[in-house]
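Novice: this one's sequence-less:
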């Protein structure tokens, strides 16, 4: 019953709760002391602003290896050979261009900053998704010389018309994915596909530094408080700890740490082994893959991996723009009254004993709870991932979302980039977020515009 008066207040243009909010102290500094004040196309690529000069040298080294292409082994550049044998990209930055957000392909483009997770029903080791025979858990469409890429992914779109309560029409596009020319045997009829665009890299170390107890305190899997929100943490296997822990990273919170997320991307995206993932990504059916030369064991040496992890953990979050603008503050009120902040939790405080010193004791504004939520059938991929079911997704952080167009030249959002604007992203919300979506759909145009202005300020 809590949302009914809020919905009426939104429709009538009034608030039944507090007056329109003012700018809260420090709110414009999304990443606390790490925050960078920059609005340029390089806004996602700076080191944490509280980083010492000495540590910044390590950041620069990590940046270098994040951006450089890896090559096929054997090569004279032994420090970065071993690409493949099958792979999605040749560098980290090929997916995370300027440390930003990927997008779906347009027209006949290849999948460049987007990938497809694969599995079949059932559980793999430690509750992970079950690999597809001949293909593993991620489609690699490219192969080195003498090794075939696994298949050619394609996406097509179907428009779905809708209308706001005031009669203004809109259209959403729904994706359809197909895999052409599978190279390693027929694809199973029960194949599960989950598309994922590369997320922005900013603030990862800060998210890792949020105390686990704070995340778990927000869990409500049985909706005991009756507010319609039943977030829960994913529990995933931590290879270093040798135990199931809370997941924080990835679209379904299926990775526990920046280090494991980075090592997994080296293997899954570029076919590069690390100490954490020492085996080549070659299912037994891929004979040429198994026989291909490698770049050493492991291909990504420990010090190089540590520098890339440090780089990934210390990318600064940009400051907000126009955070005290009256239109933005009005949109902030709409965001709160619609219930968006129930999952996109604005504020957190990081642990004072976090592993990365720049992230310690910071008041941050990421707009996420890092929990899983049922987002409804329309956004479902049908693919379980540890505890996440086929309808559940992690609440993505919203910091930096208003700079995606500046940094990456597009405005596609959600896990698969289907939304072509921030408003389309809102309109795709279902499941636990359906009341919030319907509250927004019922708003007059000026309040919808204020909401977008607020989101663009983040």
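Specialist: Now that the structure is in, tell me what you want to look at. The shown structure was predicted, so the numbers you read here are calculated from the model rather than taken from an experiment.
Novice: from here on, contacts and neighbour counts on C-alpha atoms
Specialist: Will do.
Novice: now the helices for the stretch 201-350 of the chain?
Specialist: Secondary structure of the stretch 201-350 of the chain by DSSP state H, counting those that start in this stretch: the helices cover 204-208, 212-216, 258-270, 287-291, 302-313, 326-337.
Novice: any idea where the strands of this protein begin and end?
Specialist: 86-87, 114-123, 129-130, 142-143, 152-163, 169-180, 192-197, 235-238, 243-246, 348-349, 363-364, 372-374, 392-394 (DSSP state E).
Novice: tell me the most buried of the helices of the stretch 201-350 of the chain?
Specialist: helix 204-208 (a mean of 25; mean count of other Cα atoms under 10 Å).
Novice: hmm, back to that, please produce a markdown table containing the helices of the stretch 201-350 of the chain, extended by distance to residue 128.
Specialist: Converted to a markdown table, these look like this (distance: least, Cα to Cα, whole Å):
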| stretch | distance to residue 128 |
| --- | --- |
| helix 204-208 | 21 |
| helix 212-216 | 21 |
| helix 258-270 | 13 |
| helix 287-291 | 23 |
| helix 302-313 | 23 |
| helix 326-337 | 35 |
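Novice: follow-up on the earlier one: from the strands of the chain, which stretch is densest packed?
Specialist: strand 392-394 (a mean of 28).
Novice: What is that one packed up against?
Specialist: strand 372-374 (3 or more Cα pairs under 8 Å, 6 or more residues apart in numbering; DSSP states H and E).
Novice: Nearest residue to residue 288 in space, ignoring adjacent ones along the chain?
Specialist: Among residues not flanking residue 288 along the chain, residue 147 sits closest, at 5.8 Å (Cα to Cα, 6 or more residues apart in numbering).
Novice: Around the one you found, how many other residues sit close by?
Specialist: By the other Cα atoms under 10 Å criterion, the neighbourhood of residue 147 contains 19 residues.
Novice: Quick check: residue 426 vs residue 146, distance?
Specialist: 45 Å (Cα to Cα, to the nearest Å).
Novice: what about versus this one:
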């Protein structure tokens, strides 16, 4: 009888320990106070729908004046020529203003109607690389497919998508249904060459870009581990891309595959590819099919150099929203879980800037949660379209700062490069490749720990 009592007590203790191992008491809560200033001196303490679209509070007077002019430019809607202001739209395009693809300077939703103007577009290219190591333009279509056109022209294509459902079952029995999109095109103005690759893109947030541009290249390269020397299964690498303004190959920092090196080139490319607005960097109309590189109006470049300068500074100097609830135990526990399941191996919390000609950005310690590197994310997210050194399943680590304000600012929680994930849980479950182990650990979390991790992410 005594032995039975001891066995019963032992079983109770083991059950108690087992239950305890399922909750966040296993994790040492992280003090997040040093991360309060997510953007360093550019941090904004705002929990409003304007959290992404406010100038950095530490801007010098001259930079603030230029930022405010850039704000007007960013929201300006372009129209067809002739017009007294904002002329030059098209002849083929995806949207008519910067703000249309980056609503309230945030994240575009997955469109309800693919034929309408939206923050979604399709990149395209042929097999191989061009003379600079980048994507090969599709003859008659270029490297981006425009689904809108002005009077007298035809959209290059119309977009269509079908979804395949994929089930993921968590350890507690919760079943999550993911939807994998497969995009295709129809109604092309001329036959699309066989073998053309397609890759969707959703407009991302634009705040904090100046800080990311000012991270010293040596710091980013120091985070590489191409051969996975430490054996942790994570092997980030930098992309190197051709810059059309500098006329040289430089470190890639922007775009979903880090396929652009500077904010200036990113903005100039968006004007010509997204809106058909020629500029000092890209002075020929996009596509080179119907327009043959020119709309015949003799007004190229259509965008004044001063406006491009203003928009570039605007994108560099938007404030970064501060995290919220960092003293909350659930949030601190979630931060510990984030570290424990190795999310922070790629979404590195801290970065530092070097010198910048914009004093507000110089020598800042900030917390974007990115390593700025490419990682293999597995077949589930693969677009199978290379972009300079980025392979078909490689994507740049997206910064996580401000992600918890997406619903408040943009009215949705559509995440990932094509907006397929409808919430953070789905976004995590799409991780594969180098992030497969972290995904599996996430699936094994108890409901309490899972909610703590999501609370942390939503605090950012």
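Specialist: Looks like it arrived, so ask away. Note that the structure is predicted; figures quoted are calculated from it, not measured.
Novice: before we move on, back to that, between residue 426 and residue 146 of structure 1, point out the one with more neighbours.
Specialist: residue 426 (21 against 11).
Novice: What does the more buried one correspond to in structure 2?
Specialist: Using TM-score structural alignment as the criterion, residue 426 of structure 1 maps onto residue 428 of structure 2.
Novice: picking up where we left off before, mind checking which of the helices of the stretch 201-350 of structure 1 is nearest residue 157 of structure 1?
Specialist: helix 258-270 (25.1 Å; Cα to Cα).
Novice: so that closest one matches what in structure 2?
Specialist: Residue span in structure 2 matched to helix 258-270 of structure 1, by TM-score structural alignment: 263-275.
Novice: Let me see the residues that make contact with that stretch.
Specialist: 78, 89-90, 92-98, 144, 146, 209-210, 213, 243-245, 254-255, 260, 277-279, 281-282, 285-286, 308-309, 311-312, 315-316 (Cα atoms under 8 Å, 6 or more residues apart in numbering).
Novice: neighbours around the residue mapped onto residue 297 of structure 1 from structure 2, how many?
Specialist: Counting by TM-score structural alignment, residue 297 of structure 1 corresponds to residue 300 in structure 2. Residue 300 of structure 2: 19 surrounding residues under other Cα under 10 Å.
Novice: Residue 300 of structure 2 reaches residue 279, doesn't it?
Specialist: Yes. Taking Cα atoms under 8 Å as the definition, residue 300 of structure 2 is a contact partner of residue 279 at 7.1 Å.
Novice: Mind listing the shared neighbours of these two?
Specialist: Counting by Cα under 8 Å, 6+ apart, nothing touches both residue 300 of structure 2 and residue 279.
Novice: quick check: longest helix of structure 1.
Specialist: Counting residues, the longest helix found in structure 1 (DSSP state H) is helix 53-67.
Novice: Mind putting the strands of structure 1 into TSV with distance to residue 417 of structure 1?
Specialist: As requested, those are arranged in TSV below (distance: least, Cα to Cα, whole Å):
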stretch	distance to residue 417 of structure 1
strand 86-87	21
strand 114-123	9
strand 129-130	23
strand 142-143	22
strand 152-163	11
strand 169-180	9
strand 192-197	7
strand 235-238	25
strand 243-246	26
strand 348-349	27
strand 363-364	26
strand 372-374	18
strand 392-394	14
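Novice: of all the ones you listed, which lies closest to residue 50 of structure 1?
Specialist: Here strand 363-364 is closest among those (Cα to Cα), at 13.5 Å.
Novice: Does anything pack onto that closest one? Which helices or strands?
Specialist: strand 348-349.
Novice: Now tell me what touches the strand it packs on from outside.
Specialist: 210, 361-366.
Novice: Please say which position in structure 1 residue 112 of structure 2 maps to.
Specialist: Per TM-score structural alignment, residue 112 of structure 2 is aligned with residue 106.
Novice: For residue 419 of structure 2, which non-adjacent residue is spatially closest?
Specialist: residue 110 (5.2 Å).
Novice: Excluding sequence neighbours, find me the nearest residue to the aligned partner of residue 67 of structure 1 in structure 2.
Specialist: Taking TM-score structural alignment, residue 67 of structure 1 has residue 75 as its aligned residue in structure 2. Nearest residue to residue 75 of structure 2 in three dimensions, chain neighbours excluded: residue 99, at 5.2 Å (Cα to Cα, 6+ apart).
Novice: what sits against the residue in structure 1 that the one you found lines up against?
Specialist: Aligned counterpart of residue 99 of structure 2 in structure 1: residue 93 (TM-score structural alignment). Neighbouring residues of residue 93 of structure 1 by Cα under 8 Å, 6+ apart: 66-68, 99.
Novice: and the residues you listed, which are buried?
Specialist: The neighbour-count test (16 or more other Cα atoms under 10 Å) marks 66-67, 99 as buried among the contacts of residue 93 of structure 1.
Novice: Surely residue 67 of structure 1 and residue 92 touch.
Specialist: Yes. Between residue 67 of structure 1 and residue 92 there is a contact under Cα under 8 Å: 6.1 Å.
Novice: So which residue is dead centre in structure 1?
Specialist: residue 199 (4.0 Å; Cα atoms, centre = their mean).
Novice: How much space separates that one from residue 397 of structure 1?
Specialist: 10 Å.
Novice: ok, now residue 109 of structure 1?
Specialist: In terms of Cα to Cα, residue 109 of structure 1 sits 28 Å off from residue 397 of structure 1.
Novice: More neighbours: those two, which one.
Specialist: residue 397 (23 against 9).
Novice: Could you pull up the contacting residues of that one?
Specialist: Taking Cα under 8 Å, 6+ apart, one finds 344, 366-368, 370 in contact with residue 397 of structure 1.
Novice: No further questions, thank you.
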